[in-house]
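Asker: Fold the following and give me the result.
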Amino acid sequence: MTGLESFLDPTILILTPIGVLLGALIGAVPGLSATVGIAIFLPFTFALDPLAGLVLLLGIYNGACYAGSIPAILLRTPGTPASAATVIDGYSMTKKGQAGRALSISLVASVIGGLISTLLMIFLAPVVADFALGFGPAEYFALAVLALAIIASLGEGSIAKGIISGAIGIMIAMVGLDGISGFNRFTFGVGDLSAGIELVPLLVGLFGAAEAIRQIEARLTGTNRVAKLGTFKVGRARWRSLSPHMASGGLIGFIIGILPGVGGDIGGYMAYNESRRFARTHRSRFGKGDPRGVAAAESANNSAQVGGLIPTLTLGIPGNAAAAVLMGALLIQGLQPGPQLFTGSPDLVYGTFIALVAGFIFLLVIGMFSIRLWAQVIRIPPALLWPMVLVLTVIGAYAVRTNPFDVLVMLIAGVIGYLMMKTGWPVAPLLIGVIVGPLAEQSYRRAMIQSGGSLEWALEPIPLVLLILAVLSVVYSVWQAKRDVAKSVEPKVAPQSHNPANPEDEVSTEATAQQNTEHGTNSSPG
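Answerer: Here you go, the predicted structure:
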């Protein structure tokens, strides 16, 4: 009740939607992450009360995470690193003329994932934080191996290609200063490589610049087509089929988010992988424009963002980079994150929890009114759109460290991503390798140092369970791939009539009588 009283202050009620709107504007620009947005607006909170300042920054925090899916779906350019997994099916839906439906699913999944994680945080924050605090190098290494095992399932038809692509990503992650010994590795005398390959320029290049190059090439050869928005409405049957994927994505994202330093990008990929792995029907549609992939990824990455606040608030350990900036805001206000924050400032803590719930409700409302505006990006003539995307990728790459070298990295990554698309090599495993590689390597080396060179730490309960799950994940992926190959060579039966009663059947157009009955008359927004 104290937190509710604090939240009902008029200043808080005004700043909550303002923060969400600012975050949405920032996240929609490729390369500008939640961390950048919070850092930009941090000085504006110095004149505010602690709760007011924190509410504004939290609105930016969650709004940016959601809005990163907008360019990911429309332009194949993740607005934030956490939206990388959304590209896989989101952009494929856009190419199929279902951009409006993909944006609607992304909005609802983001809100549901955030609310799931917020409610879990309210009730489980102290307990979960204590459990996460018990994770040492051995546990983090095993968790990283489990995440890397996802690579075997993201090979887009070829497990070998997925593993090789992931290995290349791990090699890229090794460039720069060694986190243990402090020596330069694979820098070849280039000073700018000492800090390593920055993630955002690499991400923007692999997806955004690569797609822009491909689209410009298609326009020059006369083979590109302007995608259609399609309907923004999603039927009740479709929502029922997506709800398990949003719920599981929210739970997976929460678990990943509470582990300091892991983040929403890994959570999004893990939730996407598990949704595909355990889909009951039409598993082959994942990666080709399946709404379930968008729902799982978006629910998970928003849930992981909120989960990252648990170690920040309860232990004083930032869960991710953006949470570290939020922690800095608390310290500037004279507040020390940790257990004493719950006892000394309950109005701040529980007011923050209520503001998070209200923020996601505001996000749903703001998203519903603005989603058609965002979607108009797709109506820009391709001759203008894709050169503009290239310009945005340059700005996004440069804005991270204001270093021209990052622009060069982005352009090289764009060429690599373009060549990988042309030759059928998956890009997602490479990105997972870059993200998870440093965590796996450094955790393994620390575990070996602590154990004096012994592998006994691998037999401890948590690492052992995680490593067994990683092995089972690869074995299951191999078995699943062989089964799919065996099915593909079976004699094909005559195609059956479409069954609209199956909620997981693909909805290709708005013209069927089933949809007109269920949704009403749908038309693309003008």
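
Asker: CA atoms for contacts and neighbours, from now on please.
Answerer: Fine.

Asker: Buried residues in stretch 391-407, which are they?
Answerer: L392, T393, V394, I395, G396, A397, Y398, A399, V400, F405, D406, V407 (16 or more other CA atoms under 10 Å).

Asker: Tabulate these (JSON lines), appending secondary structure and distance to A227.
Answerer: What follows is the buried residues of stretch 391-407, written out as JSON lines (DSSP: H, G, I helix; E, B strand; the rest coil; distance: CA to CA, whole Å):
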{"residue": "L392", "secondary structure": "helix", "distance to A227": "20"}
{"residue": "T393", "secondary structure": "helix", "distance to A227": "21"}
{"residue": "V394", "secondary structure": "helix", "distance to A227": "24"}
{"residue": "I395", "secondary structure": "helix", "distance to A227": "25"}
{"residue": "G396", "secondary structure": "helix", "distance to A227": "25"}
{"residue": "A397", "secondary structure": "helix", "distance to A227": "27"}
{"residue": "Y398", "secondary structure": "helix", "distance to A227": "29"}
{"residue": "A399", "secondary structure": "helix", "distance to A227": "30"}
{"residue": "V400", "secondary structure": "helix", "distance to A227": "31"}
{"residue": "F405", "secondary structure": "helix", "distance to A227": "34"}
{"residue": "D406", "secondary structure": "helix", "distance to A227": "31"}
{"residue": "V407", "secondary structure": "helix", "distance to A227": "29"}
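
Asker: please give me the structure for this one as well, since I'd like to look at both together:
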Amino acid sequence: MLDFALQGLWQVFIPANFLVLCFGVFMGILFGALPGLTATMGLALLVPFTFTMSPSAGLIMLAGIYVGAMYGDAIPAILINTPGTPAAIATTFDGFPLSQKGMAQHGLVAAAVASAFGSLLANLVLIVAAPPLAIVSLKFGPPEYFWLGIFGLTIISTLSSGSVIKGFLAGAVGMILSAVGMSDIGGDIRLTYGFPELQGGIELIVALIGFFCMPEILGSVIGQRRAAYTEKAVKPRLGVIWEVVRDLFRRPGLLLRSAGIGTIVGFAPGAGGNIASMVSYNEARRWDKHPEAFGKGTIKGVAASEAANSAMAPGSLIPLLTLGIPGSPPAAVILGALMLHGMRPGAELFSQYADVTFAFIMGLLVAACLVTIIGSLGSVVFSRIINIPSRYLAPAIIFMTVLGSYAIRNNMLDVWIMFIFGIIGYVSGKLKFHPAPIVLGLILGPFVEEGLVQSMLAGKAVGGTFQYLVFRPISGLLILLCVFSLLWPLYTLWRSKHEKQTDASTAP
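Answerer: Got it, this is the predicted structure:
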């Protein structure tokens, strides 16, 4: 295996292959950074260009696009509070507050370093432990996806900075919004109110732009007529890169835990980076000594989200390369590219086509290193964008949000939905409802619904729905995690009260 890995690394550094890898990373960052353009879209658009390339060069370019897009989505999330892709939702929680404090460069460098670390660790797992992990991924069925969705919803108790009740109410609204459109199982049309365009449901990117970006523009730029998009001007300098790198590598536990979560969620087919980043952010906040710093602008929150987001990409390739089961939509596009080049996933991919396969895997590794260099050095340039006066920047952001909302389905109704969600997000912010639980409910609603309905149908054939849902090894583990996640806020509340009483009793 080591010989194949070294041979693959040598292929990556062939000048022509290295150039297409650099091109892929650049295009991936571009597609990730523009709202409405995702890694899946970038891969799908550029797959035809690989037809005239050798299989190695074509897959190396796709590796660059995939890894680049995993970092690129952090740029608008940090600068303008707009996740470039759904996987960067958690990055906005601390990324944008960092920008508001004039520390946008710190957030961008943290995102680049954490993305590279997560991708490198997940790639090592892909090389060493792909076959056994692929077997575990086959154990994920409807009950596991149902409990994974429930576990994700328990994160609301952590995300709700003010009232937990408000958080769960907002999550319920999100789950209702996720039910709009045609049911995937029964085919029923729900909550469309006579609009045929809504039969496909509400696009997640449209909701993200509406709930995260538009309220900021309405409240800060237009409502307060602020001259600048952020409260403090950004003053980038090269010294910040070393400061952030040193700070992050003083916290190896944070990076390892986040990358591990991203890898695990990645090899569960269909889970995606949005769940990985949210769970990772929640765990980072749970185990930190100063959880109150999260949500107010800390590089730890950005690093946790981006490490998991980027680790998910190689993780999703584990079931793809070994079993032919794509773990994410971008992985499905890569599966199509493999098939077009006459390569079938499975054992023969690591034997008959080992040279091409390991060239692709090592391309992912080298692309992660390129992202660190481009992201860290580019932060000096990227962070200056928000120093542009708001009278110029705000119209440009609104134009990009309209364009991104429309481009997903070429549907003008999506643009109106984005504006409506923007107004709702602005009003709910005044009422102290955070948009994160709403979006979390919108993401996890389909997981919970499909997992429950499919489990009910399958449970009738195996002796009972309850038995099918609960008495499975992975389901049992996820149920324990759900209980732990729900009880943890109660424990922290009790501990803080106990510490206050102890301090009061020992005070002179």
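
Asker: hang on, the earlier thing: check the buried residues of stretch 391-407 of structure 1 against L309 of structure 1 and report the nearest one.
Answerer: Proximity of the buried residues of stretch 391-407 of structure 1 to L309 of structure 1 (CA to CA) peaks at V400, which lies at 22.7 Å.

Asker: residues in contact with the closest one?
Answerer: Applying CA atoms under 8 Å, 6 or more residues apart in numbering, we find V400 of structure 1 in contact with G31, L32, V36, V200, P201.

Asker: Identify the residue of structure 2 aligned to the first one.
Answerer: With TM-score structural alignment as the criterion, G31 of structure 1 lines up with G36 in structure 2.

Asker: Check the secondary structure at its match for me.
Answerer: coil (DSSP: H, G, I helix; E, B strand; the rest coil).

Asker: I figured G68 of structure 2 hits A33, correct?
Answerer: No - here G68 of structure 2 lies out of contact with A33, judged by CA atoms under 8 Å, at a distance of 9.7 Å.

Asker: and V306 of structure 1, how far is that from F131 of structure 1?
Answerer: 17 Å (CA to CA, to the nearest Å).

Asker: between these two, who's got more neighbours?
Answerer: V306 (30 against 11; other CA atoms under 10 Å).

Asker: Surely the more buried one is within a helix?
Answerer: Yes - looking at V306 of structure 1 with three-state DSSP, it is inside a helix.

Asker: contacting residues for it?
Answerer: N62, G114, S117, T118, F254, G257.

Asker: Looking at the alignment, what corresponds to the second one in structure 2?
Answerer: It stands for G114 of structure 1. Match for G114 of structure 1 (TM-score structural alignment): S119.

Asker: Could you measure from its match over to A129 of structure 2?
Answerer: 15 Å.

Asker: Mind checking which of those two has more residues around it?
Answerer: S119 (33 against 12).

Asker: Which residue, other than its chain neighbours, is closest to that one?
Answerer: Distances taken as CA to CA, 6 or more residues apart in numbering place A311 nearest to S119 of structure 2, at 4.6 Å, with adjacent residues excluded.

Asker: how near is the aligned partner of G136 of structure 1 in structure 2 to P15 of structure 2?
Answerer: In structure 2, the residue paired with G136 of structure 1 is G141, using TM-score structural alignment. When CA to CA is the yardstick, G141 of structure 2 and P15 of structure 2 sit 44 Å from each other.
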